[in-house]
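Enquirer: model the structure of this input:
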Amino acid sequence: MGNASQSVKTKKAPEIMEASKPDTATRIQDVAERLFVEHGFEATSLRMITQQAEVNLAAVNYHFGSKDALFESVFMRRLAPLISGCLAELDELEQQGGKLEVEELVKTFIRPCLALSKDPSRGGALFVRLLSRTLVENHRQLREVISQQYSVFVQRYSVAFHKALPELGAEELAWRMHFAFSVMFNAFAGNDVLKIFVRSQVVSARDPDMIVKHLVPFVVAGLTSPA
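Expert: Below is the predicted model:
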């Protein structure tokens, strides 16, 4: 019995050692992030993730416990700094005093997204696409987590847009913000639908700077159109 027990412990040791490596969790997150963008949450299996991350299932279970928990972890590690960046921009704008301009409010959200898309160390364009795709595809569990943890973000922007557009009723403003943020998330999602309308190798809806150039005036026009 003693030898058998020792044999089992020896057999499990490599799995435990692999799972507990400091960089293993990050490697799993990086691979999962890419696969979630390429295939979506439902179509991405744990088998795909473990094979490409070159780890076993025990490592995923050790660090995250489930596919849902892994997805939440992948998402939240990037989202928190982005939200902080947006609120910092909003703080700076509000501290300037005077009437809040809609275009400047929109840019307090767009600028951090643009900066993130150009920073590979924070996920770069890959995470911006994941963020957009996740919200567009309505991942219910994650949307609930976002609502709970980032209610301050929603509240701050709602108040700011109300001040900038006092002529709009609460319901009308809510609809306009819904459409505005939906358009912005879709624009950054990386689905190059533009190719359907413009058959050119030069024009691409995956160029962050080009997206912002055309996106901001479109969103502002929608938010400020007569009621």
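
Enquirer: all contacts plus neighbour counts: C-alpha atoms, from now on.
Expert: OK.

Enquirer: was I right about residue 85 contacting residue 112?
Expert: Yes: the criterion here is Cα atoms under 8 Å, and residue 85 meets it with residue 112 at 5.9 Å.

Enquirer: tell me the centre residue of this structure?
Expert: residue 131 (2.3 Å; Cα atoms, centre = their mean).

Enquirer: tell me which helix or strand that residue sits in.
Expert: helix 124-137 (DSSP states H and E).

Enquirer: kindly report the same for residue 77.
Expert: helix 67-95.

Enquirer: pull out the buried residues from the next helix or strand after that helix.
Expert: Sequence order places helix 102-117 as the next helix or strand after helix 67-95, per DSSP H and E. For helix 102-117, a neighbour-count test (16 or more other Cα atoms under 10 Å) marks 102-103, 105-110, 112-114, 116-117 as buried.

Enquirer: now do helix 102-117 against helix 67-95, angle only.
Expert: For helix 102-117 against helix 67-95, the angle by axes from the mean of the first three to the mean of the last three Cα atoms, to 10 degrees is 140 degrees.

Enquirer: name the helices or strands packed onto helix 102-117?
Expert: With contacts defined as 3 or more Cα pairs under 8 Å, 6 or more residues apart in numbering; DSSP states H and E, helix 102-117 has these neighbours: helix 67-95, helix 124-137, helix 151-164, helix 208-224.

Enquirer: any idea how far it is from the chain center?
Expert: 14 Å (Cα atoms, centre = their mean, to the nearest Å).

Enquirer: hmm, who's touching it?
Expert: Residues from elsewhere that reach helix 102-117 (Cα atoms under 8 Å, 6 or more residues apart in numbering): 82, 85-87, 89-90, 93, 122-128, 160-161, 164-165, 208-209, 212, 216-217, 219-220, 223-224.

Enquirer: how about a cut-off of 7 Å?
Expert: Here helix 102-117 makes contact (Cα atoms under 7 Å, 6 or more residues apart in numbering) with 82, 85-86, 89-90, 122, 124-125, 128, 164, 208, 220.

Enquirer: who's in contact with residue 28?
Expert: By Cα under 7 Å, 6+ apart, the contact list for residue 28 reads residue 53.

Enquirer: from the chain's centroid, how far away is the one helix or strand it maps to?
Expert: Per DSSP H and E: residue 28 is located in helix 24-43. Centroid separation for helix 24-43 versus its chain: 13 Å, with Cα atoms, centre = their mean.

Enquirer: now that helix against helix 67-95, angle please.
Expert: 100 degrees.

Enquirer: buried ones in helix 24-43?
Expert: Neighbour-count burial for helix 24-43 flags 24-25, 27-29, 31-37, 40-41 (criterion: 16+ other Cα under 10 Å).

Enquirer: next SSE downstream of it?
Expert: Helix 24-43 is succeeded, C-terminally, by helix 46-53 (DSSP H and E).

Enquirer: one more to put side by side:
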Amino acid sequence: MATPDTRTQILDAAEHLFAEHGYRGTSVRAITKLAGANLAAVGYHFGSKAELMAAVARRVIEPIDAAQCAGLDKLFARTPEPPVGELVEAFVGPLFDEMPAGDEGGARTSRLIVTILSDPAEEVRSWTGPAEETVRERYLAAFARVLPGLSPEELWFRMRGILAVTAVDRLDVHQQPSPGCASSPVEGEAARGWAITFLTAAMSAPPART
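Expert: Below you'll find the predicted structure:
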């Protein structure tokens, strides 16, 4: 197996440390030390610590984005207004696929998504680009068609809730394993089904009273 290049080694180290310690709790020196690279390598390959954070986030999120878009395309090929449950499944399914139980890569992905959702550092919230915005807007539009009573703001709040619930569930699986709990393909599929059922009900709830 070929040895990863320096850029990949830095990405791997940064993903691990950002997920464990957050953006501000991770220094460039710690990243380069774990990567076995010199201190100037982050600047050479990424320009700055903030750009490195963006590259880490995109590397983790892009496969999820692509799968979510493919799922939506498949639904639209059948009907212009898919049921809420099928939209939720198309959105949630890739999150489970990229964060499988019993896999360290899945554990890092779930920790990093929780970091992206909760880290107070502005750099963590400014990583998104056109690809991520396209996925968000496509799903917002799809949900808006089948849930016309919800405002765009409330729809986006509920979609963020989908991300949070799924990431926290996957994180809990990795951090607190227990016998027979989400540790096999059967249990993993069960958790996926529970999430889709729960989140479909949450997305379908009446608008909040103001």
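
Enquirer: re earlier: equivalent range in structure 2 for the helix holding residue 77 of structure 1?
Expert: Per the alignment by TM-score structural alignment, helix 67-95 of structure 1 matches residues 49-77 in structure 2.

Enquirer: gap between residue 179 of structure 1 and residue 220 of structure 1?
Expert: From residue 179 of structure 1 over to residue 220 of structure 1 the distance is 11 Å, taken as Cα to Cα, to the nearest Å.

Enquirer: more crowded one of those two?
Expert: Applying other Cα atoms under 10 Å to residue 179 of structure 1 and residue 220 shows that residue 220 carries more neighbours, namely 18 against 15.

Enquirer: alignment lookup: the more buried one to structure 2.
Expert: Match for residue 220 of structure 1 (TM-score structural alignment): residue 200.

Enquirer: how close does its match get to residue 161 of structure 2?
Expert: Per Cα to Cα, residue 200 of structure 2 is found 11 Å from residue 161 of structure 2.

Enquirer: ok, now residue 185 of structure 2?
Expert: In terms of Cα to Cα, residue 185 of structure 2 sits 25 Å off from residue 161 of structure 2.

Enquirer: can you check residue 122 of structure 2 too?
Expert: Residue 122 of structure 2 is 20 Å from residue 161 of structure 2, by Cα to Cα.

Enquirer: what does residue 3 of structure 2 give?
Expert: 39 Å.

Enquirer: neighbours around the aligned residue in structure 1 for residue 115 of structure 2, how many?
Expert: In structure 1, residue 115 of structure 2 lines up with residue 133, judged by TM-score structural alignment. Neighbour count for residue 133 of structure 1, taken as other Cα under 10 Å: 24.

Enquirer: ditto for residue 169 of structure 1
Expert: 11.

Enquirer: just the one 3 residues further on next, same as before
Expert: By the criterion of other Cα under 10 Å, residue 172 of structure 1 has 13 neighbours.

Enquirer: check the mean deviation of the helix or strand hosting it from structure 2.
Expert: Using DSSP H and E, residue 172 of structure 1 maps to helix 170-187. With mean Cα distance after the TM-score superposition for structure 1, helix 170-187 of structure 1 departs from structure 2 by a mean of 3.6 Å once superposed.

Enquirer: could you give the angle of that helix to helix 208-224?
Expert: 170 degrees.

Enquirer: from the middle of its chain, how far away would stretch 120-127 of structure 2 be?
Expert: For stretch 120-127 of structure 2, the distance to the chain centre is 15 Å (Cα atoms, centre = their mean).

Enquirer: what's in contact with that stretch?
Expert: Taking Cα under 7 Å, 6+ apart as the rule, stretch 120-127 of structure 2 contacts 23-24, 50, 53-54, 57, 116.

Enquirer: now do 8 Å
Expert: Against stretch 120-127 of structure 2 from outside (Cα under 8 Å, 6+ apart): 23-24, 50-51, 53-55, 57-58, 116-117.

Enquirer: for that stretch, buried residues please.
Expert: Neighbour-count burial for stretch 120-127 of structure 2 flags 123-124, 127 (criterion: 16+ other Cα under 10 Å).

Enquirer: CSV for those, including distance to residue 154 of structure 2 and secondary structure?
Expert: Compiled in CSV, those are given as follows (distance: Cα to Cα, whole Å; DSSP: H, G, I helix; E, B strand; the rest coil):
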residue, distance to residue 154 of structure 2, secondary structure
123, 25, helix
124, 23, helix
127, 23, coil
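
Enquirer: reformat the residues you listed into JSON lines and put distance to residue 44 of structure 2 next to each item.
Expert: Formatted as JSON lines, those follow (distance: Cα to Cα, whole Å):
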{"residue": "123", "distance to residue 44 of structure 2": "19"}
{"residue": "124", "distance to residue 44 of structure 2": "21"}
{"residue": "127", "distance to residue 44 of structure 2": "19"}
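
Enquirer: from those residues, pick the one nearest residue 179 of structure 2.
Expert: Nearest to residue 179 of structure 2 among these: residue 124, at 35.0 Å, using Cα to Cα.

Enquirer: the match of residue 115 of structure 2 reaches residue 39, doesn't it?
Expert: No: the criterion here is Cα under 8 Å, and residue 133 of structure 1 misses it with residue 39 at 10.3 Å.

Enquirer: between the buried residues of stretch 120-127 of structure 2, which is closest to residue 79 of structure 2?
Expert: Looking across those and measuring by Cα to Cα, the closest to residue 79 of structure 2 is residue 127, at 33.1 Å.

Enquirer: how near is the closest one to residue 92 of structure 2?
Expert: 21 Å.

Enquirer: for residue 174 of structure 1, which residues are in contact?
Expert: Applying Cα under 8 Å, 6+ apart to residue 174 of structure 1 gives the contacts residue 158.

Enquirer: ok, it to residue 72 of structure 1 distance?
Expert: Residue 174 of structure 1 is 27 Å from residue 72 of structure 1, by Cα to Cα.
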